[in-house]
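Undergrad: this one's sequence-less:
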């Protein structure tokens, strides 16, 4: 199993840098092609399982994006509520699994509904996490409040079980949301920093990613937040192994 946990594989969501197709920053495409097989069987698992039109469009977009970059594809299937009774053996027949982006708790519940943690654990291929998909790849997932009311709702669960593909907690889109306010509070300084006590977070800008093979290696600009403190741990066009970081 080789895992790419991305913030956004198709460029910044805020449009701050124009990207045509897959984002080649930090050698993402080059690294992915090292592992990609000819005629790969691909599937995308949606974050919003009941948003059928959105899921169809997303699947079509990523299929065309990968083909544009000359990745060899035999099929590119979609898993949402319409096709959720697949077996572990059926999932294992794919070469590439994409975990889509969206609302973390919604996707997490769908992953539980389809028993993905158990079905994916022996997967022998490429997994690509996109935003929420990267966050839900952790053993224990940190749900950074995102929607109005979540930061002040005492019943909102910020820690839930995930896919157990890594122990590392990823937070994406830092350049886009670092100054955001939610429920009258600063998203990072007043919410996430406090949640970082005894819980380290690896925070990625769009264009950076975590590659998990023999080691966990960060590619590109990223930050460590732990015990209410943030520090830059990797620059653009640099790499840093997680086991070299004092967490």
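TA: That came in fine, so what should we check first? Fair warning: this is a prediction, and the values are worked out from it, not measured in the lab. Numbering: from 1, shown residues only.
Undergrad: all contacts plus neighbour counts: C-alpha atoms, from now on.
TA: Fine.
Undergrad: the longest helix seen in the chain: what's the following helix or strand?
TA: As assigned by DSSP state H, the longest helix anywhere in the chain is helix 52-68. The C-terminal neighbour of helix 52-68 among helices and strands, as given by DSSP states H and E, is strand 73-79.
Undergrad: what does the following helix or strand past that following strand contact?
TA: The C-terminal neighbour of strand 73-79 among helices and strands, as given by DSSP H and E, is helix 88-92. Taking contacts as CA atoms under 8 Å, 6 or more residues apart in numbering, the residues outside helix 88-92 that touch it are 118-120, 122-124.
Undergrad: now do the contacts for residue 118.
TA: Under the criterion of CA under 8 Å, 6+ apart, the contact list for residue 118 reads 88, 163.
Undergrad: that one belongs to a helix, doesn't it?
TA: Yes. The assignment for residue 118 (DSSP: H, G, I helix; E, B strand; the rest coil) places it in a helix.
Undergrad: check the gap between it and residue 90 for me.
TA: Plainly put, residue 118 is 13 Å away from residue 90 if you go by CA to CA, to the nearest Å.
Undergrad: same thing with residue 230?
TA: 42 Å.
Undergrad: A further structure is provided below for comparison with the first:
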């Protein structure tokens, strides 16, 4: 599932990248289809034919609009295969998605929606790439200290460094270095090579 439905060249490139990555790790692939604007009128039954769905990365609000346009929340609801969320795809998997401002102007735009409906696969809000963006400034403000910490009042976020992930299999388990941000504070909750259940955090 693409994040930018009209970016055909980039979508083809990323699809080819992931196909090669799966093959390199020894997975057998019968088909590896890309869903963007060119193939967006699939049915719920069409989706059930796949074993794995990959929700790609990109701009969270753009991907969210595409998912709404193709009614993915309803179509993916009873999917019984494996769903892999990458970056924006993991963020849009939440029932209520937190759109962390990302592009210039978003942090100061009063019309920018930071909370939008997602796919409803989890109630956990994930913030990826922590080691890459933790010191970033956006619109003259610190992305985390001045923006995200303020948005964490009564809204916990699980922040992951690249290589860490959350596995949902009856219960949610965090693997690798991760942090909890809630009520304007941050604390490490899991080290590299460790695991912790989300239910043990909050």
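TA: All right, it came through fine. Owing to the predicted nature of the structure, the values given are computational and were not obtained by experimental measurement.
Undergrad: which one of the contacts of helix 88-92 of the first structure is nearest residue 109 of the first structure?
TA: If you rank the contacts of helix 88-92 of the first structure by distance to residue 109 of the first structure using CA to CA, residue 118 comes first, at 14.1 Å.
Undergrad: tell me, how many residues neighbour the corresponding residue of the second structure for residue 77 of the first structure?
TA: Using TM-score structural alignment to pair residues, one finds that residue 77 of the first structure aligns to residue 33 in the second structure. The tally of other residues near residue 33 of the second structure (other CA atoms under 10 Å) stands at 13.
Undergrad: roughly how far apart are residue 33 of the second structure and residue 110 of the second structure?
TA: Between residue 33 of the second structure and residue 110 of the second structure the distance, using CA to CA, works out to 38 Å.
Undergrad: all strands of the second structure, in order?
TA: Read by DSSP state E, the second structure holds these strands, from start to end of the chain: 52-55, 82-85, 96-98, 115-117, 125-127, 137-138, 141-142, 157-160, 165-169, 171-175, 178-182, 185-190, 195-197.
Undergrad: could you dump the ones you listed to JSON lines with mean neighbour count and distance to residue 3 of the second structure?
TA: What follows is those, written out as JSON lines (neighbours: other CA atoms under 10 Å; distance: least, CA to CA, whole Å):
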{"stretch": "strand 52-55", "mean neighbour count": "18", "distance to residue 3 of the second structure": "8"}
{"stretch": "strand 82-85", "mean neighbour count": "16", "distance to residue 3 of the second structure": "11"}
{"stretch": "strand 96-98", "mean neighbour count": "24", "distance to residue 3 of the second structure": "15"}
{"stretch": "strand 115-117", "mean neighbour count": "15", "distance to residue 3 of the second structure": "16"}
{"stretch": "strand 125-127", "mean neighbour count": "23", "distance to residue 3 of the second structure": "16"}
{"stretch": "strand 137-138", "mean neighbour count": "18", "distance to residue 3 of the second structure": "22"}
{"stretch": "strand 141-142", "mean neighbour count": "14", "distance to residue 3 of the second structure": "26"}
{"stretch": "strand 157-160", "mean neighbour count": "23", "distance to residue 3 of the second structure": "20"}
{"stretch": "strand 165-169", "mean neighbour count": "16", "distance to residue 3 of the second structure": "19"}
{"stretch": "strand 171-175", "mean neighbour count": "17", "distance to residue 3 of the second structure": "24"}
{"stretch": "strand 178-182", "mean neighbour count": "22", "distance to residue 3 of the second structure": "24"}
{"stretch": "strand 185-190", "mean neighbour count": "15", "distance to residue 3 of the second structure": "29"}
{"stretch": "strand 195-197", "mean neighbour count": "17", "distance to residue 3 of the second structure": "29"}
